[in-house]
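Novice: After the sequence you'll find the predicted model.
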Amino acid sequence: MPAALLAAVLALLLATGTPAGAQGVAVAPPVPPTPDAAALAALPDAPSALPGLTSLGPCPAGIAPNGFAALLPDPAAQPGADARGVTVAVVDSGVAAHPRLAGGVVDGGDFVAGRSATADCDGHGTAVAGIVAAVPGPDDGVGGVAPGARTVAVRADSAWSSAAGSASAGDEATLARAVRAATDRPGVSVLTLAVAACRPAASLVGGADPALGALRAAVHDAAARGIVVVAAAGNVGPACPANDPAQTAERVTTVPAPGWFDDDVLTVGALDDAGRPDPASLAGPWVDLAAPGNVPAALDARSAGLTADLTLPGSAPGPVTGTSFATARVAGAAALLRARFPAMPAGEVVARLVGTAAPVAGSGPGRDPVVGAGALDVRAALAGVRAPVAAPAPAPSGRDGTLAWVAVGAVVVVLAVAGIALARRRRAR
């Protein structure tokens, strides 16, 4: 899939406010806006069709499900994991009622077409939900990190709605309404925002932004209610110009919302297939954690099977990869912790996930702007502690090495003399 499309459509990035190809001006990272409860309250409550939307169709016919009999389990999956009783909201392109989502899919509101959030033309939201909560199939190893969790689907964007003429697809105001609807659903304990609405950092210096303030208010309210909010760092592309990882502590070019709201969200970057920082993952001082971004097989929104591709307007089928799917893995881990430890506060869930992260080769010391504290380690998070890794002893070298070998030689000589003396005593007897 072309890089421009990856950045422009929801399958890998919900972007708004930055024309394709625009370059932001490097500035000091702006402070996230104050939650604007009044701006949030001014937004319509009920799900409705986006302004300017003329149709959502036709949705793609889909791709014949592939045969995946030899697939290995997801790297974040845990044997015997069970998250029944936990409810996870997925604010995305919708979530199809796939049979692998055995915990059930509830329609939490369609803020795109005003119809049903269980319609998913893009397949993105269904793929995300599957990584979170799918139960393994009988003939393959594909399953979610928190199998059996209940899914509340809230439809906030669609690349097909953008193609149909809506200029509001995935903007901050629409996301704010969707987050508010998800938060109001009874029982939601994890909120999955595998989205990133990118803004040039220079445009955020000074002055209030009602849409951003409303989104911040919605996310802040969710966190205040004890919901673990997990958001994508975003993917680099024309609509999301890269930040320089070497300078993100002092200045940035691009800011993603809601991942930028670091106090209220757990922001997730992506690792490549080698487990190293993915250069396509948007860097920033707000990144908390990372997980693998590539998904060999995801739930197919248009069949009961699996797919390795997403089909989007004006594009050939493209791979299921990006920070969205890394976010889904971390959201699944949060759901699994909530299932295992129902009384654990949201802040402790986040602290466990971040505190037990594994070191990532190729990342910088301390808090890395691409992978945060490191790589998701579900097993360590469940245990509450990482297993210690023994460091190899350094090889002797230089003067210290010479002294070490002299000491070893002295011990050998002493033992040899002692052995000779013992042998003489035995002969004397």
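Specialist: In hand now; what should we look at?

Novice: alpha carbons only for contacts and neighbour counts from here, please
Specialist: Noted.

Novice: Am I right that Ala351 falls within a strand?
Specialist: No: following the definition DSSP: H, G, I helix; E, B strand; the rest coil, Ala351 is helix and is not counted among the residues of a strand.

Novice: ok, it to Gly259 distance?
Specialist: Ala351 sits 17 Å away from Gly259, taking C-alpha to C-alpha, to the nearest Å as the criterion.

Novice: who's more crowded, those two?
Specialist: Between Ala351 and Gly259, counted using other C-alpha atoms under 10 Å, Gly259 has the larger neighbour count: 30 against 15.

Novice: Please verify my assumption that the more buried one contacts Leu282.
Specialist: No: using C-alpha atoms under 8 Å, Gly259 and Leu282 do not qualify as a contacting pair, with a distance of 10.4 Å.

Novice: which neighbours do those two share?
Specialist: Where contact means C-alpha atoms under 8 Å, 6 or more residues apart in numbering, the residues bridging Gly259 and Leu282 through contact with each are Ala233.

Novice: Provide the secondary structure category for Val128.
Specialist: Following three-state DSSP, the label given to Val128 is helix.

Novice: Pull the number of nearby residues for it.
Specialist: Taking other C-alpha under 10 Å as the criterion, the count of residues near Val128 is 34.

Novice: How about Met344?
Specialist: The number of residues packed near Met344 is 13, by other C-alpha under 10 Å.

Novice: contacting residues around it?
Specialist: Listed by C-alpha under 8 Å, 6+ apart, the contact set of Met344 reads Arg338.

Novice: so Pro200 sits right up against Thr254, yeah?
Specialist: Yes: look at Pro200 against Thr254 with C-alpha under 8 Å: they come within range, at 4.7 Å.

Novice: the more surrounded of the two?
Specialist: Counting neighbours by other C-alpha under 10 Å for Pro200 and for Thr254 shows that Thr254 has the greater number, 30 against 25.

Novice: Double-check that one against Arg199; I have them as touching.
Specialist: Yes: using C-alpha under 8 Å, Thr254 is in contact with Arg199, at 5.8 Å.

Novice: all helices for this protein, in order.
Specialist: With DSSP state H as the criterion, the chain has helices at 3-8, 37-41, 124-133, 159-163, 172-184, 210-224, 323-340, 346-355, 378-383, 398-428.

Novice: and the comparison structure, right after this:
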Amino acid sequence: MRSTAKWVAATLLLLTPAAALPQLALPGVGPALPVPDRSLRDLAEPLIDPVNGVVDSGIFDRLSKSELGTLLKRLRTGRVNQFLRQNRDYVERDRNGDPAVRGVLIATGISAASLELARNEGFQILERAEIEGLDLSYVKFATRPGKQLKSEEKRLQKLAREAEVSADNIYFTSTAVTMAVSSATLASGKAAAGAMGLIDGGVARHSAIAMPVEQRGFARGGAVASSHGTAIASLISGSLGSRSRGLLAADIYGSDPAGGNATAIARALGWMAQRDVPVVTISLVGPNNGLLGRAVKAAQQKGMLVVAAVGNDGPAAPARYPAAYKGVIGVTGVDHRERALPEAGSATPIDFAAPGTGIKGASPDGNLVPLRGTSFAAPLVAARLLSHYPAANIGKIDAAVRGLIREAKDLGKKGADKVYGHGLVCGNCGLR
């Protein structure tokens, strides 16, 4: 259980000077080749409606916990294996077996002595730079010829024990829907101060998205309209209505086979920090990562509240990030009966719930499509949070979160619990 005391502790954490944090970052890697969003895709072919590309909404509900766990694990493993096979020239496994940008390591807090030691061992320094807006610096290394990322990560860490060494992990969209990139026209506009932030794929123009959408690409190929990002943007637009100051949308995938990496997310957070975005929603999931963790903390120290989906890999799946980072607001999804989606993750701490099925979102082809997953619950919570927290101000975080807690409908066990957090937010939100 995570009580309101967590927010007091989180607020105190944010007051730590940013300069005390290890520093890191890394630009996008890979050629401009078209790739689909990170989702179940054809791995779940028997479960997906070939017309609208949506998972049969009753499949997961009809399975036992054991059957569901087995299926979700197989789908998750197959998804990763297929992604690695299709993009082997650009990605490989890190020391924990998770997908990451091929041949690249990131070190933060590394001393001059360790830098020299690493160079003497044959590690080539590719770049030293800083992420604008977050005051995060990094050193990027190339792995040595003929060496695998997982072994090189361990070796560099031994050479630089004072530093944090990580791969540039790839993050997948947190959805059970087949959603590919699109050639549709990007939504456009100029977001005003206090706009909400979205880190995902690009957003297409659609009649259901009435607010101005200012977009920027953080992967090769620039911003590219995606079904996932478009659907989420439409939920935000519908929730904010006339109160909207617009949306700052960061496309971290573009047309890059190694897009969706931790560096792209970090750079997107930096852009939003520069624009004083108070609330950002992220419906992506992946492993713990030194770069991403530092970037999230640095953004929080600027007064930004991060809302993230807990994922759809099932209760048996490990904790998913960025939702699992301290101070990040983790969101699960519920069905029309206000029951937690059976595929929703539970190892990641849950703060709130919102509708995760029985809602519709915009599609780049101009239509509205059924949605399912924690991906689509997170932006609904973020939009409500924005009404309590219209401007970034660390001193007002606790009051804003408490305000959201007061409007939440208690579900499950009395009080905050591990399944629904503080309860259901925005129960009637979303297109039906």
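Specialist: Great, that's in hand. Note that the structure is a prediction, hence the values are computed from the model and not measured.

Novice: Buried ones in stretch 183-195 of structure 1, by neighbour count?
Specialist: Burial within stretch 183-195 of structure 1, assessed by neighbour count using 16 or more other C-alpha atoms under 10 Å, is assigned to 183, 188-195.

Novice: Rebuild those residues as TSV, extending it with distance to Arg340 of structure 1.
Specialist: Putting these into TSV (distance: C-alpha to C-alpha, whole Å) gives the following:
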residue	distance to Arg340 of structure 1
Thr183	22
Val188	16
Ser189	13
Val190	14
Leu191	18
Thr192	19
Leu193	22
Ala194	24
Val195	27
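
Novice: so of the residues you listed, which ones are in strands?
Specialist: Where the buried residues of stretch 183-195 of structure 1 overlap with strands, as defined by DSSP state E, the overlap consists of 188-193.

Novice: Among these, which one sits closest to Ala163 of structure 1?
Specialist: Taking C-alpha to C-alpha as the measure, Ala163 of structure 1 lies nearest Leu193 of those, at 21.9 Å.

Novice: ok, and the closest non-adjacent residue to the residue mapped onto that closest one from structure 2?
Specialist: Leu193 of structure 1 maps onto Ile282 in structure 2 when the alignment is built from TM-score structural alignment. Distances taken as C-alpha to C-alpha, 6 or more residues apart in numbering put Ala308 closest to Ile282 of structure 2, at 4.7 Å, once the chain neighbours are dropped.

Novice: check contacts around that neighbour.
Specialist: Taking C-alpha under 8 Å, 6+ apart as the definition of contact, the neighbours of Ala308 of structure 2 are 281-284, 322-323, 328-331, 378.

Novice: got the residue ranges for the strands in the stretch 1-150 of structure 1?
Specialist: With strands called from DSSP state E, counting those that start in this stretch, the stretch 1-150 of structure 1 shows them at 87-92, 105-110, 150-155.

Novice: what span of structure 2 lines up against the last one?
Specialist: Right, the one you point to is strand 150-155 of structure 1. Strand 150-155 of structure 1 corresponds to residues 246-251 in structure 2, going by TM-score structural alignment.

Novice: and what of the first one?
Specialist: Here strand 87-92 of structure 1 aligns to structure 2 at residues 195-200, judged by TM-score structural alignment.

Novice: How about residues contacting the matching stretch?
Specialist: Contacts of stretch 195-200 of structure 2 with the rest of the structure, by C-alpha under 8 Å, 6+ apart, involve 173, 228-229, 233, 244-253, 265, 268, 272, 277-284, 383, 386.

Novice: at 6 Å instead, please
Specialist: Counting contacts by C-alpha atoms under 6 Å, 6 or more residues apart in numbering, the residues outside stretch 195-200 of structure 2 that touch it are 229, 245-251, 279-282.

Novice: who's in contact with the counterpart of Pro292 of structure 1 in structure 2?
Specialist: In structure 2, Pro292 of structure 1 lines up with Pro355, judged by TM-score structural alignment. Listed by C-alpha under 6 Å, 6+ apart, the contact set of Pro355 of structure 2 reads 333-334, 377.

Novice: quick revisit: of the contacts of Ala308 of structure 2, which are reproduced in structure 1?
Specialist: Compared against structure 1 with both residues aligned by TM-score structural alignment, their matches' C-alpha atoms under 8 Å, the contacts of Ala308 of structure 2 retain 281-284, 322-323, 328-331, 378.

Novice: From these, pick the one nearest Ala219 of structure 2.
Specialist: When these are compared for distance to Ala219 of structure 2 (C-alpha to C-alpha), Leu284 comes out closest, at 15.4 Å.

Novice: these two touch, right, the closest one and Thr173?
Specialist: Yes: between Leu284 of structure 2 and Thr173 there is a contact at 4.5 Å, judged by C-alpha atoms under 6 Å.

Novice: related to what we said a few turns ago, mind putting the strands of the stretch 1-150 of structure 1 into TSV with mean neighbour count and distance to Ala297 of structure 1?
Specialist: Conversion of those to TSV gives the following (neighbours: other C-alpha atoms under 10 Å; distance: least, C-alpha to C-alpha, whole Å):
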stretch	mean neighbour count	distance to Ala297 of structure 1
strand 87-92	30	19
strand 105-110	24	20
strand 150-155	30	19
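
Novice: among these, which is nearest Val417 of structure 1?
Specialist: Closest to Val417 of structure 1 of the strands of the stretch 1-150 of structure 1 is strand 87-92 (C-alpha to C-alpha; 72.5 Å).

Novice: The closest one vs structure 2, mean deviation?
Specialist: Taken against structure 2, strand 87-92 of structure 1 registers an average deviation of 0.6 Å after superposition, with mean C-alpha distance after the TM-score superposition for structure 1.

Novice: Now find how far off-centre that strand is within its chain.
Specialist: Between the mean C-alpha point of strand 87-92 of structure 1 and the mean C-alpha point of its chain there is a distance of 13 Å (C-alpha atoms, centre = their mean, to the nearest Å).

Novice: Tell me how far the closest residue to Asp288 of structure 1 other than its chain neighbours lies from Pro44 of structure 1.
Specialist: Distances taken as C-alpha to C-alpha, 6+ apart put Gly372 closest to Asp288 of structure 1, at 4.2 Å, once the chain neighbours are dropped. Separation of Gly372 of structure 1 from Pro44 of structure 1 (C-alpha to C-alpha) stands at 36 Å.

Novice: do the same with Val106 of structure 1
Specialist: Distance, Val106 of structure 1 to Pro44 of structure 1, by C-alpha to C-alpha: 21 Å.

Novice: Equivalent analysis for Gly109 of structure 1, please.
Specialist: Separation of Gly109 of structure 1 from Pro44 of structure 1 (C-alpha to C-alpha) stands at 13 Å.
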